[in-house]
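> when you get a sec, could you give me coordinates for this:
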Amino acid sequence: MNKTSIIPKPLAEYDLRLLRIFVSVVDHGGFSAAESALGITRSTISIHMSNLEERMKLKLCLRGRGGFSLTEDGQTIYRAVINLFESLNDFSLLVGTLSKELNGELVILCDDQLNRSRQNKLAEVVQLIHKNSPNLHLVLDGEPISNIEKSLLKDKAHIGLFPDYQHIEGLHYQHLMSEAVYLCCAKKHPFFNKVDTLISPAELASVPAIHPGIDIDSLGIEQLKKLNLAAKSYQFDTRKAMILSGCYIGFMPQSYIQHELNHGEIRIIQPSQLTYPFNLSLVAKKSPREANKVKLLTDIFNRVFDPQ
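Model prediction:
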């Protein structure tokens, strides 16, 4: 095969289109799997891939009974194309930072479901974002803490909201709010109708309890040491469901169980002793790519959560 590529310099839009199809095929592990993502048939994908290989004068992939795989040249081209598209994205972001009007995506990620109070606060944040920068495309979503940390470090998100339980190098943490967390049980649990003074430390340590799933502050760790940690739940909503089963006791913020408290479905156990603070942090990358967007969000969150 003639090794002289006929890809023009600079790249034509047609070649960029073929390269995007190539990346999608690789990311999805084959032609069939890429059909839905690309919105074109397998036969059309095959034609595009053949055209790309012909234009490059390179064999990029192998397909047949053994499945889909990249050749050595294909692996090299794939890595180069990923770098190319990241550079194009960096260029778009750079242009956006030079514009007086903020535009593009503004990504906020939370690690847990929001109670009514935080929903209202977040609604104020959204309102102020829309008022200050109406051209921004707001993305507000929930993710596990580890995913939020990675997204912030990779500039895939601008702000994260999650408990201040550990500090990752490269991220900046700002305390946003605190709320007391209490040990509680449901109506079906043996402790529900038992007076607090009659629940001994030994009894507390004998019944199954729920671990919050992440390392928490020293006060929380000391409280958890008193319990028989037989289950784990990262989110408050799933933890509440486990408590409502009557099989477990667990720590919950009062705001998340107020409805159940009012209706006699859940009770708090020894609130003066079995409690620790839940600290929510506003987290951002220390040197973010889009610093102007992060500053906008930080200023708005500070304004809404600490109006004084």
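> rest of the way, CA atoms for contacts and neighbours
Will do.
> quick one: the helices in this structure, in order.
Using DSSP state H, the helices of the chain run over 13-28, 31-38, 42-56, 72-98, 116-132, 145-153, 201-204, 218-224, 236-244, 254-262, 291-305.
> tell me which of those helices sits nearest to Gly66.
Nearest to Gly66 among the helices of the chain is helix 31-38; the distance by Cα to Cα comes to 13.6 Å.
> tell me the angle that closest one makes with helix 13-28.
Our comparison of helix 31-38 with helix 13-28, counting by axes from the mean of the first three to the mean of the last three Cα atoms, to 10 degrees, yields an angle of 120 degrees.
> helix 31-38: how far from the chain's middle?
Taking Cα atoms, centre = their mean, to the nearest Å, one finds helix 31-38 lying 26 Å from the centre of the chain it belongs to.
> ok, now stretch 214-223?
So, by Cα atoms, centre = their mean, the centroid of stretch 214-223 is 23 Å from its chain's centroid.
> go on, stretch 38-47?
Using Cα atoms, centre = their mean, the offset of stretch 38-47 from its chain centre is 32 Å.
> ok, and for that stretch, which residues are buried?
Neighbour counts over stretch 38-47 (16 or more other Cα atoms under 10 Å) mark 42, 45-46 as buried.
> mind putting those residues in a markdown table, distance to Leu224 included?
Formatted as a markdown table, these follow (distance: Cα to Cα, whole Å):
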| residue | distance to Leu224 |
| --- | --- |
| Arg42 | 55 |
| Ile45 | 55 |
| Ser46 | 57 |
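> what's in contact with stretch 32-46?
Defining contact as Cα atoms under 8 Å, 6 or more residues apart in numbering, one finds that stretch 32-46 is touched by 21, 24-25, 28, 31.
> could you dump those residues into TSV with distance to Phe192 and neighbour count added?
Converted to TSV, the contacts of stretch 32-46 look like this (distance: Cα to Cα, whole Å; neighbours: other Cα atoms under 10 Å):
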residue	distance to Phe192	neighbour count
Ile21	60	21
Ser24	55	18
Val25	56	22
His28	51	13
Phe31	58	23
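> closest to Ser281 out of the buried residues of stretch 38-47?
Using Cα to Cα as the measure, the one of the buried residues of stretch 38-47 that approaches Ser281 most closely is Ile45, at 46.0 Å.
> ok, which of the helices of the chain comes nearest Ala180?
Nearest of the helices of the chain (Cα to Cα): helix 254-262, 7.3 Å.
> related to what we said a few turns ago, of the helices of the chain, which is nearest Cys185?
Closest to Cys185 of the helices of the chain is helix 236-244 (Cα to Cα; 5.9 Å).
> and the gap between Leu138 and Met49?
Distance of Leu138 to Met49, computed by Cα to Cα, to the nearest Å: 35 Å.
> of these two, which one has the most company?
Ranked by neighbour count (other Cα atoms under 10 Å), Leu138 and Met49 place Met49 first, with 21 against 16.
> to what extent is Ile145 buried, counted in neighbours?
Neighbours around Ile145, by other Cα under 10 Å: 19.
> next one: the one 10 residues further on
Neighbourhood size, Asp155 [other Cα under 10 Å]: 17.
> doesn't Arg289 make contact with it?
Yes - the criterion here is Cα atoms under 8 Å, and Asp155 meets it with Arg289 at 6.4 Å.
> would you do the same for the sequence below? I want to compare the two.
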Amino acid sequence: MSNISQIYDVDLKLLRCFCTIVEEKSFTAAQAVLNLSQSTLSENLKSLEIRLGTRLCRRGPKGFKLFREGEAVYQAAKELFASVETFKQKASNINQSTAYELSIGIQDGIVENPSARIHDAIRRFSEYYPNVRFRMEVMLGFQLTGRVADGIVHVGIGLVNDQFPQLTYEHLFDEQGYMFCSDRHPLFAVPDDELTIGDIESAAYCNRGHLEYYHPERTRHGITCGDIGLGIQSQLALILSGRNIGYVLDHTAEPLIAAGSLRALRPDLVRIVNPVTAMMGPGVVDFKLARRFVDCLIDVHMELGQGRVLPRPAFATSCGTLVERDGVCSVLASARVAAPESPKRAHAAGPAYGAA
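Okay, the predicted model is just below:
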């Protein structure tokens, strides 16, 4: 690999293209993200490889594969962009009136939640910092937490992910959902008084991908290993097909219940409660504008009464759904049961699953 004594703007552009290809794991997906033609994207990668003096990846009929040299360049590029971002944040703290861009990531399914007041927080923040430009993107949960941890996204709004302990979380509101099946599923016609927890346990379960580690036994073993829908809409399509049962949030399920397409399975016993939080990575906590936006998020949700926590069960678990049978609490999927903690901070209590 050749030595580079000087970094130019064009090098940064080429590196960003390369990083996008790696993160999307294909040229086709990267084309859509970057809005570039295949020929332009290929030329950019070729120019970067010539500049560095080495091949970075394989592309072609056999698919995409990152070489060892490509992995080294990708990691170095991530560190470079993180350093640039840190400089921009420190520079903006010197003079907050200077125009600046604030990157906000939102997990799918949150904006349309009636309890979400993100638009009010944006309006309030804009009154104080009118020169700040927002860059907002809706993404899947695991993508959101990863980008927040890497410093690519300044503030994330989504569920707690204990795979990223370095993130800081501030509770905003709770989202609630129940286990549903569609009118094409065998359980749809079973009366409530005949539907048992055993019936629910034995049905193939569909999860949203980033919640998979909450239900390890349900999603990875035996006949209950159902499909994975990466995101709320993908999961919903699989549930509506009749192939799986799965959790659907209240606001998402409401119109489908009215249309007769979905039915809640024993809502008196099985439900899910997730804390929606504002999250920041370790490299952003000293970024004043990001902190101010998080303050606005907290304020508007508290002022409008959305900061309340939905009733929680006597016990909570991060790996399964708590149900009640004959007055005895047990876990729908085998999991460790922990005593409840204060819900004021979502990172302290974690995701809550419980009996209604």
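> can you list the contacts of stretch 32-46 of the first structure in JSON lines and add distance to Pro253 of the first structure?
Listed next are those as JSON lines, based on distance: Cα to Cα, whole Å:
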{"residue": "Ile21", "distance to Pro253 of the first structure": "48"}
{"residue": "Ser24", "distance to Pro253 of the first structure": "44"}
{"residue": "Val25", "distance to Pro253 of the first structure": "46"}
{"residue": "His28", "distance to Pro253 of the first structure": "42"}
{"residue": "Phe31", "distance to Pro253 of the first structure": "49"}
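> show me the two of the residues you listed that sit farthest apart.
Spatial extent of these (Cα to Cα) is set by the pair Ile21 and His28 at 10.6 Å.
> which residue lines up with Arg267 of the first structure in the second structure?
Per TM-score structural alignment, the equivalent position to Arg267 of the first structure in the second structure is Arg263.
> contacts only, for that match.
Arg263 of the second structure is in contact with 180-183, 188, 257, counting by Cα under 8 Å, 6+ apart.
> ok, 7 Å please
Residues near Arg263 of the second structure by Cα atoms under 7 Å, 6 or more residues apart in numbering: 180-182, 188, 257.
> okay, the residues you listed in JSON lines with neighbour count and distance to Gly198 of the second structure next?
Output for the contacts of Arg263 of the second structure, formatted as JSON lines (neighbours: other Cα atoms under 10 Å; distance: Cα to Cα, whole Å):
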{"residue": "Phe180", "neighbour count": "29", "distance to Gly198 of the second structure": "15"}
{"residue": "Cys181", "neighbour count": "30", "distance to Gly198 of the second structure": "15"}
{"residue": "Ser182", "neighbour count": "27", "distance to Gly198 of the second structure": "18"}
{"residue": "Phe188", "neighbour count": "19", "distance to Gly198 of the second structure": "15"}
{"residue": "Ile257", "neighbour count": "16", "distance to Gly198 of the second structure": "23"}
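> what remains of those once you look at the first structure?
Here is what carries over to the first structure from the contacts of Arg263 of the second structure, by both residues aligned by TM-score structural alignment, their matches' Cα atoms under 7 Å: 180-182, 188, 257.
> now, which of the residues you listed sits nearest Asp268 of the second structure?
Out of these, the member with the shortest distance to Asp268 of the second structure (by Cα to Cα) is Phe180, at 12.7 Å.
> can you pull the buried residues of stretch 215-223 of the first structure?
Applying 16+ other Cα under 10 Å to stretch 215-223 of the first structure flags 216-217, 220 as buried.
> where in the second structure does stretch 247-255 of the first structure fall?
For stretch 247-255 of the first structure, the aligned range in the second structure is residues 243-251, judged by TM-score structural alignment.
> measure the matching stretch end to end?
Chord length of stretch 243-251 of the second structure, first to last residue, is 22 Å (Cα to Cα).
> what's it in contact with?
Against stretch 243-251 of the second structure from outside (Cα under 7 Å, 6+ apart): 113, 176-181, 185, 203-207, 226, 238-239.
> buried residues of that stretch, list them for me.
In terms of neighbour count (16+ other Cα under 10 Å), stretch 243-251 of the second structure has its buried residues at 243-249, 251.
> one more: stretch 13-30 of the second structure?
Neighbour-count burial for stretch 13-30 of the second structure [16+ other Cα under 10 Å]: 14-22, 26-27, 30.
> nearest to Leu159 of the second structure, of these?
Thr20 (24.4 Å).
> tell me how far Gln235 of the first structure lies from Pro144 of the first structure.
Gln235 of the first structure sits 9 Å away from Pro144 of the first structure, going by Cα to Cα.
> now the buried residues of stretch 215-223 of the first structure as TSV including distance to Gln273 of the first structure?
Below are those laid out as TSV (distance: Cα to Cα, whole Å):
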residue	distance to Gln273 of the first structure
Ile216	17
Asp217	16
Gly220	12
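> before we move on, the earlier item: can I get the contacts of Arg263 of the second structure in a markdown table with distance to Gly146 of the second structure?
Compiled in a markdown table, the contacts of Arg263 of the second structure are given as follows (distance: Cα to Cα, whole Å):
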| residue | distance to Gly146 of the second structure |
| --- | --- |
| Phe180 | 29 |
| Cys181 | 31 |
| Ser182 | 33 |
| Phe188 | 37 |
| Ile257 | 34 |
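> farthest-apart pair in those residues, please.
Top of the distance list for the contacts of Arg263 of the second structure (Cα to Cα): Phe188 and Ile257, 11.8 Å.
> if we can go back for a sec, now the buried members of the contacts of stretch 243-251 of the second structure.
Listed as buried from these are 176-181, 185, 203-207, 226, 238-239; burial here means 16+ other Cα under 10 Å.
> pull the most distant pair out of those residues.
Gln176 and His185 (22.5 Å).
> quick revisit: which among the buried residues of stretch 38-47 of the first structure gets closest to Asp196 of the first structure?
For those, the residue nearest Asp196 of the first structure by Cα to Cα is Arg42; the value is 66.5 Å.
> in stretch 260-277 of the first structure, what counts as buried?
Of the residues in stretch 260-277 of the first structure, 260-261, 265-269, 274-277 count as buried by neighbour count, 16+ other Cα under 10 Å.
> residues contacting Leu60 of the first structure?
53, 70-71, 73-74.
> now swap in Leu172 of the second structure and tell me
Applying Cα under 7 Å, 6+ apart, the residues near Leu172 of the second structure are 276-278, 298, 301, 307.
> check Lys90 of the second structure too.
Contacts of Lys90 of the second structure by Cα under 7 Å, 6+ apart are Phe287.
> what does it align to in the first structure?
Taking TM-score structural alignment, Lys90 of the second structure has Leu94 as its aligned residue in the first structure.
> ok, its match to Ser87 of the first structure distance?
Separation of Leu94 of the first structure from Ser87 of the first structure (Cα to Cα) stands at 10 Å.
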